[in-house]
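I would like to see how this sequence folds:
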Amino acid sequence: MAEKAKSGSAFWETIKTIVYALLIAGVFRTLFFQPFWIPSGSMKPTLLIGDFLFVNKMVYGYSYASCPSVKIASIGLDIDAEDICGWMGRDNTRILGGEPERGDVVVFRHPATGRDYIKRLIGLPGDKIQIKDGVLNINGTPVKLEADGVFEEIAEPQGPQRLRPRCENGPVGAGGICKKSEYIETLPNGVSHAILNIGDQASDNTGIYVVPEKHYFFMGDNRDNSSDSRLPQAAGGVGFVPYENLIGRADRIMFSSAGRSMLFFWTWRGDRFFKAVD
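Here you go, the predicted structure:
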């Protein structure tokens, strides 16, 4: 009988330990750092499919979007960040709020779908953004753009979603070399980063976007393969992103896997361990 009681006590102690660990992990993720796995190629060459990083959530302060969403379709679990942190309000403000800077690589909550996106912050409140002949113009002035060679990758399915890259050098057969022109873009505040070009398309020439107060304009570094603020939400894009939807800033890649799973250690990219996000 004593053994049974001891066994039952040990079982509940184990359950309590697991619950406490989950609570601590939840608080840590909500307040400090959130893991993020890059699922698509919209931020190449800065971020590759399979990069794993932690998002700094302290830098911009906290809003309802700081809480994680838990969605497991197989068991019908759908807990939204707003269900957990809706008490913070939806007035486009933040607690201990910090201002993002132009050029930051930011994870944010999509204003319509609620999914987490990662893009580069291009336009601040009040800015006028326009693309002319593929060149970014901010407040009527084109940014500095310098040719930086060619970005090359293997034309093969990438990541868990098995996405095939788009290539500037036309249709490329499986296993061939997929090429894109690479440029260094320098924003008005001096932040420089690499961008890619695939070819001429509608998004290379746009109207003028005027960024509303307490909203931001985001673009992917893989300019011709990114769904971002250039396309309104009604058309499947991102549109302007409210201040309260910011989750955090991506500062450093922890490791990177070129395979279908982060567990396939033989596909890890050794040159991307602890790499800074520029």
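
From here on, just use CA atoms for contacts and neighbour counts.
Noted.

Run a quick neighbour tally on Glu153.
14 (other Cα atoms under 10 Å).

Pro212 now?
17.

Please give me every residue in contact with the nearest residue to it once chain neighbours are set aside.
Distances taken as Cα to Cα, 6 or more residues apart in numbering put Pro125 closest to Pro212, at 5.5 Å, once the chain neighbours are dropped. Shown in contact with Pro125 (Cα atoms under 8 Å, 6 or more residues apart in numbering): Val211, Pro212, Glu213, Lys214, His215, Tyr216.

want to put them side by side, so please do this one too:
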Amino acid sequence: MNFPLIMLILLVITGGIALLDRLVLRRRRAPDAQGPWWVEYPKSFFPVILVVFCLRSFLVEPFKIPSGSMIPTLLVGDFILVNKYTYGIRLPVANVKVVDINEPQRGEVMVFRYPVNPSMDYIKRIIGIPGDTVTYRDKQLTVNNIPVVMEPEGEYTYVESGLNYVYNRRFRESLDGHKHDILINPDAPDIQLGGVHPFPHHQNCSYDDRGFACKVPANHYFTMGDNRDSSSDSRYWGFVPERNIVGKAFMIWWNFNDLKRIGLSIK
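This is a model prediction of the structure:
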């Protein structure tokens, strides 16, 4: 469902009826007469729809985390807020940037339109920016030939698909000053080669049983999930075009299963 498009259509309809009433219909009624329901209801809803549309389009938009690809940073069921202007102001629906503000940086958590199906929103961590060379071999992430520092923090267990317990090793990773926790399953292969699909600029990447190396093209970004061995990300479907960017995730505002997560900042 394209919610921004639906909001825009409702905004145009209610705004059009309100304007029609102000310029034409009101003059045809008696001074104290109330308009018909099909005029009064849209007039009442128009200001509310306008405020919601502007907030979601230019300031902050809520999202719900549907999968475990960003565990332990984000859990299934987290409701998060996304800053819509920090990466530049974009036209609603078309998502075309009209004002530059900041560029996405390594280590930030970004929401974007899934390149394979732009009607879907994905959330991942930015690993490589335009011009970077990202390498992942033997579970070690390297950016521009500099290994990313990983500090062990013990084990991490979570339940997946009913009663399926998943055991991982937890590490504190530092990427350009952004410190965050990641999960690595030592028993999982470094990369699922069968899951790698053809994608634009595929020639920028090389794969083998130990991992991959990718050169990030201009106006694109390389992303990965914090749950490294349980994430569908740029390793498998390619780079994120700049035009697909939605915004920067910055806070958890609700979780029905764990109220302690409310208000946590996203690192």
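
related to what we said a few turns ago, show the buried residues in the contacts of Pro125 of the first structure.
Val211, Pro212, His215, Tyr216 (16 or more other Cα atoms under 10 Å).

which residues touch the closest residue to the third one other than its chain neighbours?
Read it as His215 of the first structure. Take His215 of the first structure and drop its neighbours on the chain: the residue closest to it by Cα to Cα, 6+ apart is Pro242, 4.4 Å away. Contacts for Pro242 of the first structure (Cα under 8 Å, 6+ apart) come out as Asn92, Pro111, Lys214, His215, Tyr216.

If you tally nearby residues, what's the number for the alignment partner in the second structure of Val107 of the first structure?
Mapped onto the second structure by TM-score structural alignment, Val107 of the first structure lines up with Val111. Residues lying near Val111 of the second structure (other Cα under 10 Å) number 22.

Am I right that Val111 of the second structure is in contact with Asp121?
Yes. Val111 of the second structure is in contact with Asp121 according to Cα atoms under 8 Å; the separation is 6.7 Å.

Return the distance of the residue nearest to Pro212 of the first structure relative to Phe255 of the first structure.
Relative to Phe255 of the first structure, Pro125 of the first structure is positioned 34 Å away (Cα to Cα, to the nearest Å).

swap in Met219 of the first structure?
In terms of Cα to Cα, Met219 of the first structure sits 24 Å off from Phe255 of the first structure.

the more surrounded of these two?
Neighbour totals were compared for Met219 of the first structure and Phe255, and Met219 leads with 22 against 18 (other Cα under 10 Å).

Confirm that Gly16 of the second structure sits in a strand.
No. Assigned with DSSP: H, G, I helix; E, B strand; the rest coil, Gly16 of the second structure falls outside any strand and is helix.

now the alignment partner in the second structure of Lys180 of the first structure, nearest residue through space, not along the chain?
In the second structure, the residue equivalent to Lys180 of the first structure is Asn168, according to TM-score structural alignment. Distances taken as Cα to Cα, 6+ apart place Asn185 nearest to Asn168 of the second structure, at 4.6 Å, with adjacent residues excluded.

can I assume that neighbour is in contact with Phe171?
No. Counting by Cα under 8 Å, Asn185 of the second structure stays clear of Phe171, with 11.0 Å between them.

which of the contacts of Pro242 of the first structure show up in the second structure as well?
For these, the aligned pairs still in contact in the second structure (both residues aligned by TM-score structural alignment, their matches' Cα atoms under 8 Å) are Pro111, Lys214, His215, Tyr216.

Go ahead and flag the most central residue of the first structure.
Ile118 (1.6 Å; Cα atoms, centre = their mean).

which residue in the second structure lines up with that residue?
Per TM-score structural alignment, Ile118 of the first structure is aligned with Ile123.

List the residues that contact that match.
Met70, Val109, Met110, Val111, Phe112.

Would you check how far apart it and Ile80 of the second structure are?
11 Å.

cool, Pro4 of the second structure as well?
17 Å.

Compare those two (neighbour count), which wins?
Each of Pro4 of the second structure and Ile80 has its neighbours counted (other Cα under 10 Å); Ile80 has more, 23 against 15.

Let me see the contact set for that one.
Pro62, Phe63, Lys64, Ile65, Ala249, Phe250, Met251, Ile252, Trp253, Trp254.
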